[in-house]
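Q: Here's a sequence, model it:
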Amino acid sequence: MTRIDYRTHTTLITGASSGLGAEFARRLAERGSNLVLVARRADLLEALAEELSSKHQITATAVPFDLTMPAPGEALAEELARRGITVTSLVNNAGFGTHAPFRQEDPDRIQKEISLNVAGLVDVTKAFIDQLTGVLVNVASTLGYQPWPNAAVYGASKAFVLSFTEALWQESRGSGLRVLALSPGPTRTEFFDVVGSEDMARGARMQTPGQVVATALDALDRRNPPPSVVSGAVNWLGTLISRFATRRRTVLAVGAITQRQTRTSRTGRAGTR
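A: This is a model prediction of the structure:
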């Protein structure tokens, strides 16, 4: 495969108002791609679209949209068709996590988490995949490589994204479409603001959005891109636990890590009061 000329593409990015989504927008605009920026926060989307259009002489279109609605892919495709926009690359970045023992989770919050992380991602992918000729990037997580107590729903949703995307990678071979599951570890974004704590990352070295997006684009630039990539050598080593241990040992080991993170967090909060 030759390197992609993004100047011939229009890339749809979900969750584009901040964090990894905004970083994907900036990096792809630098490479000349036109953009469709999708998220709920219209003011941030419009400011980013204006910034990138002016700086890189590309067309960036802000489309405020709630991807937790039923059948978001069809509705989004209809909106873009109404505007005369044809998407040729897709970055499914929208998603959020919750962190608490499952018994304590809010049912409505869980439903929205599954709707966005799983159902929304699948529906948007289905709506656009037949017209994609460039790249399809689905943002998974290192938590998708093993069960993660106290983030059971989030980890399971990202395990789904990882498996789903790797299957699409195989199905798309020979079509010219490059499919990639990107698995970041802890990253300096608004993710932990939404979760409500940084317990999930306690003791971990966080990457920047720039480092994570560079990992994805470097993988897509390869002559033979892989089906998935983990951002950061330490994070990659952490995913190996599920490859060389039994399921029982894996979940017990991860459980010990999460318990230690929670104890450290509680001690830290008590010490700062």
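
Q: rest of the way, CA atoms for contacts and neighbours
A: Noted.

Q: Residue 36 belongs to a strand, doesn't it?
A: Yes: the assignment for residue 36 is a strand, going by DSSP: H, G, I helix; E, B strand; the rest coil.

Q: In contact with it, which residues?
A: By CA atoms under 8 Å, 6 or more residues apart in numbering, residue 36 lies in contact with 10, 11, 12, 13, 60, 61, 62, 63.

Q: Out of those residues, which end up buried?
A: 10, 11, 12, 13, 60, 61, 62, 63 (16 or more other CA atoms under 10 Å).

Q: Tell me the one of the residues you listed nearest residue 261?
A: residue 13 (32.6 Å; CA to CA).

Q: Skipping adjacent residues, who's closest to the closest one in space?
A: Leaving aside its sequence neighbours, residue 13 sits nearest to residue 91 (CA to CA, 6 or more residues apart in numbering; 4.7 Å).

Q: just checking, that neighbour is part of a strand?
A: Yes: looking at residue 91 with three-state DSSP, it is inside a strand.

Q: where along the stretch 101-250 of the chain do the strands fall?
A: Remark: strands assigned in the stretch 101-250 of the chain by DSSP state E, counting those that start in this stretch are 135-139, 178-183, 228-230.

Q: which of the ones you listed is buried the deepest?
A: Each of the strands of the stretch 101-250 of the chain was scored by mean neighbour count; the highest is strand 178-183, a mean of 27, by mean count of other CA atoms under 10 Å.

Q: Now the second one, please; I'll put the structures next to each other:
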Amino acid sequence: MKTTKILGLSLIAVGVLGFSVSASAETGAVKTDGKASFVPQSGDINTIKPGTDEKIDMVDGNNERVTVENVQLMHVPDFDFGNNETSVDTKNYDAIYEHYQKSGDTTKYSIPHFVQVGDVSGVQGTAWTVTVEQDSLFKETGGHSLKASRINVYNQTLTNNVQTSVADVVTGLTIPSDSAVQIPVKGSDTTGAIAVLTSKAGKTDQTTTNGTISSVVFQKEYDESNYGKTDSPALTDKNADVKLNVPQSDGVQAKSYSAKLNWTLTVEP
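A: Predicted structure coming up:
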């Protein structure tokens, strides 16, 4: 501060005395190169909490993933409908929330069921889709099947961790108004696998999924701030937007039933 003030006074004094000096500066310049090249990311992409960039670890369920043409299906949900009473009526049973842990933490939190895809293709306009189909009927070990029982998804929320206009980059399920989408059973239903998350293959910086993570959360108006805190839903709480419909005609027995779901990632050439 002191040096600056003294220098200022000196300049004023010179101006008053009239000893100004004009000078013509000469410059020269050279140019150098800046270079960077990239290849698609290899290995697993960190699962994130939908609606954020927060890295999380899914627990108490499926952790398998698959990569096709540098697009990775990072997470698909298990559907656990818990323990329920038998009934002479048609019933809908809600699915228990999925569970996750924050990076470096052992505390478990609930979160709605979601599907997540990371695109590290390095290409704008990559067209990809995730479909699902139940591999077989719900069946217990003794062989009894629930022939008409189906999993139904009632609502969804789409997220992307980069693009602000999610509708410009991906689409989700086609859910009828005031109704649900039924997950078809292979060999029993004629509809075939249904698309749950699809890129729009946008070719601009604002519409591409390249370098981003997209999710479809099976909950109406999902808000990430409601999860991952002390007053979050309990680990035993259920998601009312995913239900197992069991018609009375299935004659459910007091046994444990299970089925497999096939989630398929397809990337267009």
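
Q: TM between them?
A: Laid over one another, the chains give 0.27 as their TM-score (TM-score structural alignment, normalised by the length of structure 2), with 127 aligned residues with a CA RMSD of 6.5 Å.

Q: about what we covered before: same list as before, the strands of the stretch 101-250 of structure 1 that is, but in a markdown table and with distance to residue 159 of structure 1 included.
A: Listed next are those as a markdown table, based on distance: least, CA to CA, whole Å:
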| stretch | distance to residue 159 of structure 1 |
| --- | --- |
| strand 135-139 | 11 |
| strand 178-183 | 10 |
| strand 228-230 | 12 |
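
Q: Which strands and helices lie in contact with the strand or helix carrying residue 158 of structure 2?
A: Element membership for residue 158 of structure 2 (DSSP states H and E) is strand 157-160. Applying 3 or more CA pairs under 8 Å, 6 or more residues apart in numbering; DSSP states H and E, we find strand 157-160 of structure 2 packed against strand 212-217.

Q: Report the angle between the helix or strand that the strand it packs on is followed by and strand 212-217.
A: Counting by DSSP H and E, the next helix or strand C-terminal to strand 212-217 of structure 2 is strand 238-246. Between strand 238-246 of structure 2 and strand 212-217, the angle comes out at 60 degrees (axes from the mean of the first three to the mean of the last three CA atoms, to 10 degrees).

Q: Show me what strand 238-246 of structure 2 is packed up against.
A: Looks like strand 238-246 of structure 2 contacts strand 91-96, strand 150-153 (3+ CA pairs under 8 Å, 6+ apart).

Q: As JSON lines, these with mean neighbour count would be great.
A: Shown next, in JSON lines, are those (neighbours: other CA atoms under 10 Å):
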{"stretch": "strand 91-96", "mean neighbour count": "20"}
{"stretch": "strand 150-153", "mean neighbour count": "21"}
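
Q: In TSV: the ones you listed, plus distance to residue 5 of structure 2.
A: Listed next are these as TSV, based on distance: least, CA to CA, whole Å:
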stretch	distance to residue 5 of structure 2
strand 91-96	71
strand 150-153	73
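
Q: Out of these, which is closest to residue 257 of structure 2?
A: Closest to residue 257 of structure 2 of these is strand 150-153 (CA to CA; 12.5 Å).

Q: what's the closest one packed up against?
A: With contacts taken as 3+ CA pairs under 8 Å, 6+ apart, strand 150-153 of structure 2 sits against strand 181-182, strand 238-246.

Q: Mind giving me the packing neighbours of the first one?
A: Counting contacts by 3+ CA pairs under 8 Å, 6+ apart, the secondary-structure elements packed against strand 181-182 of structure 2 are strand 150-153.

Q: Tally up the residues packed near the residue nearest to residue 13 of structure 1, please.
A: Residue 91 of structure 1 has 24 neighbouring residues, counting by other CA atoms under 10 Å.

Q: show me where the stretch 151-273 of structure 1 has helices.
A: Taking DSSP state H, counting those that start in this stretch, the helices of the stretch 151-273 of structure 1 run over residues 152-171, 191-195, 209-221, 233-239, 241-244, 247-272.

Q: so of those helices, which one's packed in deepest?
A: Most buried among the helices of the stretch 151-273 of structure 1, given mean count of other CA under 10 Å as the contact rule, is helix 152-171, at a mean of 20.

Q: That one vs strand 178-183, what angle?
A: Using the same axes, to 10 degrees, helix 152-171 of structure 1 lies at 160 degrees relative to strand 178-183.

Q: Remind me what helix 152-171 of structure 1 packs against, helices and strands.
A: helix 107-114, strand 135-139, strand 178-183, strand 228-230.

Q: go with 7 Å
A: Judged by 3 or more CA pairs under 7 Å, 6 or more residues apart in numbering; DSSP states H and E, helix 152-171 of structure 1 is in contact with strand 178-183.

Q: which other helices and strands contact the strand it packs on?
A: Contacts defined by 3+ CA pairs under 7 Å, 6+ apart place strand 178-183 of structure 1 against strand 135-139, helix 152-171, strand 228-230.

Q: need these in TSV with distance to residue 247 of structure 1, can you?
A: Listed next are those as TSV, based on distance: least, CA to CA, whole Å:
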stretch	distance to residue 247 of structure 1
strand 135-139	24
helix 152-171	14
strand 228-230	21
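
Q: so residue 263 of structure 2 sits right up against residue 129, yeah?
A: No: counting by CA atoms under 7 Å, residue 129 is not a contact partner of residue 263 of structure 2; they are 10.3 Å apart.

Q: where does residue 15 of structure 2 fall, helix, sheet strand or coil?
A: Classification of residue 15 of structure 2 using three-state DSSP returns helix.

Q: Just give me the neighbour total for it.
A: 12.

Q: how near is it to residue 7 of structure 2?
A: Separation of residue 15 of structure 2 from residue 7 of structure 2 (CA to CA, to the nearest Å) stands at 13 Å.

Q: Give me the common contacts of the two.
A: Among the neighbours of residue 15 of structure 2, none is also in contact with residue 7 (CA atoms under 7 Å, 6 or more residues apart in numbering).

Q: tally of neighbours for residue 6 of structure 2?
A: 10.

Q: What is the subsequent helix or strand relative to the helix or strand hosting it?
A: In this assignment (DSSP H and E), residue 6 of structure 2 forms part of helix 2-17. Using DSSP H and E, the helix or strand that follows helix 2-17 of structure 2 in sequence is strand 56-59.

Q: in that following strand, what's buried?
A: By neighbour count with 16+ other CA under 10 Å, strand 56-59 of structure 2 contains the buried residues 56, 57, 58.

Q: isn't the second one right up against residue 108?
A: To tie it back to what came earlier, the one meant is residue 57 of structure 2. No: Residue 57 of structure 2 is beyond contact range of residue 108, at 9.6 Å (criterion: CA under 7 Å).

Q: Please enumerate the shared neighbours of the two.
A: 100, 101.

Q: before we move on, the earlier item: with residue 35 of structure 1 as the reference, name the closest of the helices of the stretch 151-273 of structure 1.
A: helix 209-221 (15.9 Å).
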